[in-house]
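> give me a 3D structure for the following:
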Amino acid sequence: MFATPHTSAVKAYARVGIETDIVTADPHKLIVMLYEGARLSIATAKLHMQRNEIGAKGEAISKAISIIDQGLKASLDVNAGGKIAEKLYALYEYMCRRLLLANLKNQPEMLDEVAGLLGELNEAWNSIGKGLGSNTTTTENKLRRV
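Down below sits the predicted model:
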């Protein structure tokens, strides 16, 4: 029905908080936020899939695909990133295809697969963030493990 004034205020506060995080975040933090947003959308899609809520499932999967395609993939600089960026680009393409198939075939295991891949990348990205003050070689070695 209608949102109560309290509910509207909470949603507005949350939206402002997220927008502030985005504006003030460094590029590393923005990538972390994209990984987390994609994983949250996939978890939401899985919940809707289990409840047989087709429209909501499709919206959540579309959101995850958009985050991966227009956020993560678009942020790659293949020229500067070389083979690592090329491999990430291909992996992001694969994830988008798997999410599309998961939606079409209603297969939660495909959602789990992509969520797991995003989790591994997120973990690697977080460990890189801890070493950003160290030399570039260390950071490149951590990325190669991905």
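> make it CA atoms for all contacts and neighbour counts henceforth
Noted.
> now the element after the helix or strand where residue 17 lies, going C-ward?
Applying DSSP states H and E as the criterion places residue 17 in helix 5-24. Downstream of helix 5-24, the first helix or strand assigned by DSSP H and E is helix 27-50.
> contact partners of that following helix?
Identification of contacts with helix 27-50 by Cα atoms under 8 Å, 6 or more residues apart in numbering yields 22, 54, 56-61, 63-65, 67-68, 71-72, 106, 108, 111, 115, 118-119, 121-122, 125-126, 129.
> which of those residues are buried?
56-61, 63-65, 67-68, 71-72, 106, 108, 111, 115, 118-119, 121-122, 125-126 (16 or more other Cα atoms under 10 Å).
> return the subset of the residues you listed lying in helices.
56-61, 63-65, 108, 111, 115, 118-119, 121-122, 125-126 (DSSP state H).
> and this one, so I can compare the two:
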Amino acid sequence: MLHDQDPFNAYKQTSLNARAAAANQHEMVRMLLDGLMDELARSQGHIDAKQYEKKGNSIQRCINIVHGLDSMLDLENGGEVAQNLHQLYDYCSRQLMSTSMKNDSQMLDPVVKVISDVREGWQNLN
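The predicted structure follows:
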């Protein structure tokens, strides 16, 4: 709820909601990838700081974003690219769960690499 947040976070969330509402599918994927990269960095920080409750919430947000990206794939018409992305997103989800169980921030490195590569490829499409 917005009243539970400080005013800056409330503004930030409102701004993000407005951008998402106006975004086309390409912009939405870009926003999700950017948000995922930000959340991965937060997850890493929470693990390193031994803030395990915050880590759990952050990792769950990462998994939710990855599932959101995966759900946007057109597996019937997207060909090999969609299938490859589906496999990468599945790998990222499994790696995120393992990272959360082991509380090892270095286990996030391959996820960061995969998502960085996907993000770079996505940006080159536009």
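> could you get me the TM-score between them?
The TM-score (TM-score structural alignment, normalised by the length of the second structure) is 0.92; 123 aligned residues with a Cα RMSD of 1.4 Å.
> give me the residue at the spatial middle of the second structure.
residue 36 (2.5 Å; Cα atoms, centre = their mean).
> how about that one, what's its match in the first structure?
Here residue 36 of the second structure is matched to residue 38 in the first structure, going by TM-score structural alignment.
> so its match versus residue 77 of the first structure, what's the distance?
Note on residue 38 of the first structure: its distance to residue 77 of the first structure, by Cα to Cα, to the nearest Å, is 20 Å.
> likewise residue 105 of the first structure?
In terms of Cα to Cα, residue 105 of the first structure sits 33 Å off from residue 77 of the first structure.
> these two: which is more packed in?
residue 77 (13 against 10; other Cα atoms under 10 Å).
> looking for the alignment partner of the more buried one in the second structure.
By TM-score structural alignment, residue 77 of the first structure lines up with residue 74.
> need the three-state assignment for the nearest residue to that match once chain neighbours are set aside.
Spatial nearest neighbour of residue 74 of the second structure, excluding adjacent residues (Cα to Cα, 6 or more residues apart in numbering): residue 82 at 6.5 Å. Judged by DSSP: H, G, I helix; E, B strand; the rest coil, the three-state class of residue 82 of the second structure is helix.
> surely residue 82 of the second structure and residue 69 touch.
No - the criterion here is Cα atoms under 8 Å, and residue 82 of the second structure misses it with residue 69 at 10.9 Å.
> map residue 108 of the first structure across to the second structure for me.
Aligned partner of residue 108 of the first structure by TM-score structural alignment: residue 105.
> count the residues that sit near the closest residue in space to its match that isn't next to it in sequence.
In space, and not counting its chain neighbours, residue 105 of the second structure is closest to residue 44: 5.1 Å by Cα to Cα, 6+ apart. Other residues within reach of residue 44 of the second structure, judged by other Cα under 10 Å, total 22.
> residue 124 of the second structure maps to what in the first structure?
For residue 124 of the second structure, the residue aligned by TM-score structural alignment is residue 127.
> where does residue 73 of the second structure land in three-state SS?
With three-state DSSP as the criterion, residue 73 of the second structure reads coil.
> could you measure from it over to residue 104 of the second structure?
Distance from residue 73 of the second structure to residue 104 of the second structure, by Cα to Cα: 30 Å.
> go on, residue 43 of the second structure?
Residue 43 of the second structure is 10 Å from residue 104 of the second structure, by Cα to Cα.
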